[in-house]
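> Kindly return the folded structure for what I paste below:
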Amino acid sequence: MNLRREGNETDKLALLAIKAQIKQDPHNVLSSWNESIHFCSWHGVSCGRRHRQRVTRLDLQSQKLAGSLSPHIGNLSFLRELELQNNSFSNEIPPQIGHLHRLQVLSLHYNSFSGPIPYNISYCSNLIIMNFGSNGLVGKIPSEFGSLPKLRRIVLEENNLTGEIPPSLGNLSSLEALAASLNLVGSIPTSLGQLKNLTLFSLNSNNLSGTIPPSCITSLLFIILE
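Next comes the predicted model:
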């Protein structure tokens, strides 16, 4: 079997499955997603320089798209950037995103996603930016996120998350920004004092107790705890 051909078909079929779950496309941006041109030339799709038949970026932000995100997103195994922010995607975030081991940027903010945050996104060990802000997500912050060694920014604000801040987030030695407002309870973990690179710390509108660990205050530029 021709592996390049197999990869080519895998990515194209995954994109077509993603298109099939999008029910509203008022700007008609997905009209190019057809057989008349190569899928690497479809709107919002970028393929790699090294692996020219594999999708490395999917950027459909701010297109007023509505629908759900297909589980077939997990078949885009070379994906590095997924940018779907500022649309009207709804239903749950597919756990198959956890199959994207090369993923570096996950931007799903300003949508209408519901349900819990899939814990197995922690399998995306190359994640640098994770933004779930301004959705309708519920449940707890997965403690497994503390195993993401390259994570620099995690934004969870303006959701309906409950529970505590996992102490495991103190393991994120590269973390520069943590924003998780609304409905959280418990105390601010002392383990966050290990975050020497943290410059933005936003935990407003929560029911948290305790203080910011003094060991990380020296690096902070912005603190929002109201």
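> can we go C-alpha only for contacts and neighbour counts from here?
Noted.
> For Leu178, the count of nearby residues, please.
For Leu178, the neighbour count with other Cα atoms under 10 Å is 20.
> if I pick it, what's in contact with it?
153-155, 198, 200-202 (Cα atoms under 8 Å, 6 or more residues apart in numbering).
> So which of those residues are in strands?
Counting by DSSP state E, the part of the contacts of Leu178 found in strands is 153-155, 200-202.
> wait, doesn't Glu92 sit right on Ser114?
Yes - at 5.0 Å, Glu92 and Ser114 qualify as touching, with contact defined as Cα atoms under 8 Å.
> related to what we said a few turns ago, could you rank the contacts of Leu178 by neighbour count and give me the top one?
Leu198 (25 neighbours).
> Please identify the buried residues of the helix or strand containing Ser46?
For Ser46, the host element (DSSP states H and E) is strand 45-47. Across strand 45-47, burial judged by 16 or more other Cα atoms under 10 Å covers 45-47.
> Kindly indicate which of those lies nearest Leu58.
Within the buried residues of strand 45-47, distances to Leu58 taken as Cα to Cα reach their minimum at Val45, with 4.9 Å.
> Can you get me a residue count around the nearest residue to that closest one once chain neighbours are set aside?
Of all residues not flanking Val45 in the chain, Leu58 sits nearest, at 4.9 Å (Cα to Cα, 6 or more residues apart in numbering). When neighbours are defined as other Cα under 10 Å, Leu58 has 21 of them.
> for Leu3, same thing?
Neighbour number of Leu3 under other Cα under 10 Å is 8.
> Could you measure from it over to Leu13?
Leu3 is 15 Å from Leu13, where distance means Cα to Cα, to the nearest Å.
> next one: Phe89
Counting by Cα to Cα - Phe89 and Leu13 are separated by 20 Å.
> Neighbour count for these two, which is higher?
Phe89 (27 against 16).
> Shouldn't the more buried one be within a strand?
Yes - assessed by DSSP: H, G, I helix; E, B strand; the rest coil, Phe89 belongs to a strand.
> want to put them side by side, so please do this one too:
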Amino acid sequence: MATPIKPSVVYGRPVSTDGVPNIYRGATVVPWTAPDPGIDNLGINSVDTFAVPGVGEYTVPFDGYVRVVRSEPTSRDWHQAEVYTNLIEMKMVGECEELGRITVTLNPQCLSTGQIRTPFDPYAGEGPSAKACRMAVGAMFDMPKLGLKLANKEPIILTIDDVRQIPPAGAPGKGQIYRMLPLHDIEHFEEQPVAYVTSLRFNMGGYITEEEIATF
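Now for the predicted structure:
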């Protein structure tokens, strides 16, 4: 068995997977409730736009899955609870004629981390308030038709607003990208970027099965 790579870049708080159960299709998600720790196995789809100098700008739909480990909530009270997350596995596949088949996975050199918490609102009234979810992600983009394997140095910040349940299955989200996010050739990582992500919108799907994960 290969020794796991220890990430050299840690974007936030690590969350242990030791003893944390995997959760698949069929699990019940209770709104306005801070759940026990778990590893959420979720479907995901996205629409990403890439700009490749000398090639063009292309919008590509992706489909795949993510595995996210959640921490013990800081409180059992929904309003007070904060939950820390780590993205521990991801695979998304998309295709367009110009760029060919693109596979997106996690960069093992980065620990992709996040948090689900209630935003500060001095005018919030009685009753439960929706939370906000954010995740800082280090990814790799394999584009064999172009002979490129790319990675981001700046984290991709994925955000979901109006979170009323954990995990936020079925919720739309977006990547917080200002104009363009540089992508670097991993073989020449310290040189100038060779492509950019200019837009990223995603939808977090519901729980899927082990068999569905294997199909990717």
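> How alike are these chains, TM-score-wise?
The TM-score (TM-score structural alignment, normalised by the length of the second structure) is 0.23; 83 aligned residues with a Cα RMSD of 5.8 Å.
> Point out the other elements, helices or strands, that the strand holding Ser46 of the first structure touches.
With contacts taken as 3 or more Cα pairs under 8 Å, 6 or more residues apart in numbering; DSSP states H and E, strand 45-47 of the first structure sits against strand 55-59.
> Apart from its neighbours in sequence, what residue is nearest Ser112 of the second structure?
That would be Val137: by Cα to Cα, 6+ apart, it lies 4.6 Å from Ser112 of the second structure.
> check contacts around that neighbour.
11, 87, 106, 110-113, 155-158.
> Quickly name whichever of those is closest to Ile23 of the second structure.
Leu87 (14.4 Å).
> hang on, that closest one in a strand?
Yes - judged by three-state DSSP, Leu87 of the second structure forms part of a strand.
> Is there a neighbour count for Cys96 of the second structure? I'd like the number.
For Cys96 of the second structure, using other Cα under 10 Å, the count is 12.
> what about Ile18 of the first structure, which SS state?
helix.
> and it, how far is that from Gly115 of the first structure?
19 Å.
> returning to that earlier point: mind checking how far the residue nearest to Ser112 of the second structure is from Glu57 of the second structure?
Applying Cα to Cα to Val137 of the second structure and Glu57 of the second structure gives a distance of 22 Å.
> same deal with Asn22 of the second structure?
38 Å.
> and if you look at Asp48 of the second structure?
Counting by Cα to Cα - Asp48 of the second structure and Glu57 of the second structure are separated by 11 Å.
> could you pull out the strands for the second structure?
Under DSSP E, the second structure gives strands at 9-10, 22-23, 38-52, 56-70, 83-96, 100-106, 110-117, 131-137, 139-143, 148-152, 156-163, 172-175, 181-185, 195-207.
> Gly136 of the first structure touches Glu92, doesn't it?
No - the criterion here is Cα under 8 Å, and Gly136 of the first structure misses it with Glu92 at 9.5 Å.
> Please enumerate the shared neighbours of the two.
By Cα under 8 Å, 6+ apart, Gly136 of the first structure and Glu92 have these common neighbours: 113-115.
> now those in TSV, with distance to Ile22 of the first structure?
Listed next are those as TSV, based on distance: Cα to Cα, whole Å:
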residue	distance to Ile22 of the first structure
Phe113	14
Ser114	16
Gly115	19
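> Could you tell me which of the residues you listed are located in strands?
113-115.
> which among the residues you listed end up buried?
Here, 16+ other Cα under 10 Å leaves 113-115 buried among these.
> nearest to Leu82 of the first structure, of those residues?
Phe113 (15.0 Å).
> The closest residue to the closest one other than its chain neighbours - how many residues pack around it?
Leaving aside its sequence neighbours, Phe113 of the first structure sits nearest to Ser90 (Cα to Cα, 6+ apart; 4.3 Å). A count of nearby residues for Ser90 of the first structure, using other Cα under 10 Å, gives 17.
> Same question for Ile224 of the first structure.
Ile224 of the first structure: 12 neighbours (other Cα under 10 Å).
> Skip the chain neighbours and tell me the closest residue to it.
Ser202 (4.5 Å).
> so the one you found makes contact with Ile154?
No - under the criterion of Cα under 8 Å, Ser202 of the first structure makes no contact with Ile154, lying 10.6 Å away.
> follow-up on the earlier one: could the ones in strands among the contacts of Leu178 of the first structure be laid out in a markdown table, adding distance to Glu9 of the first structure?
Formatted as a markdown table, these follow (distance: Cα to Cα, whole Å):
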| residue | distance to Glu9 of the first structure |
| --- | --- |
| Arg153 | 33 |
| Ile154 | 33 |
| Val155 | 34 |
| Leu200 | 42 |
| Phe201 | 43 |
| Ser202 | 43 |
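> State the distance from Leu82 of the first structure to Val105 of the first structure.
Distance from Leu82 of the first structure to Val105 of the first structure, by Cα to Cα: 6 Å.
> residues shared between the contacts of those two?
In contact with both Leu82 of the first structure and Val105: no residue, using Cα under 8 Å, 6+ apart.
> coming back round to it: isn't the residue nearest to Phe113 of the first structure up against Ser68?
Yes - in this structure, Ser90 of the first structure is within contact of Ser68 by Cα under 8 Å, at 5.2 Å.
> ok, the residue nearest to Val45 of the first structure touching Ile18?
No - with contact defined as Cα under 8 Å, Leu58 of the first structure does not count as touching Ile18 (10.9 Å).
> okay, now Arg5 of the first structure: neighbour count?
Neighbour number of Arg5 of the first structure under other Cα under 10 Å is 10.
> now the one 3 residues further on
Using other Cα under 10 Å, the number of residues around Asn8 of the first structure comes to 18.
> and it, that one's in a helix?
Yes - according to three-state DSSP, the state of Asn8 of the first structure is that of a helix.
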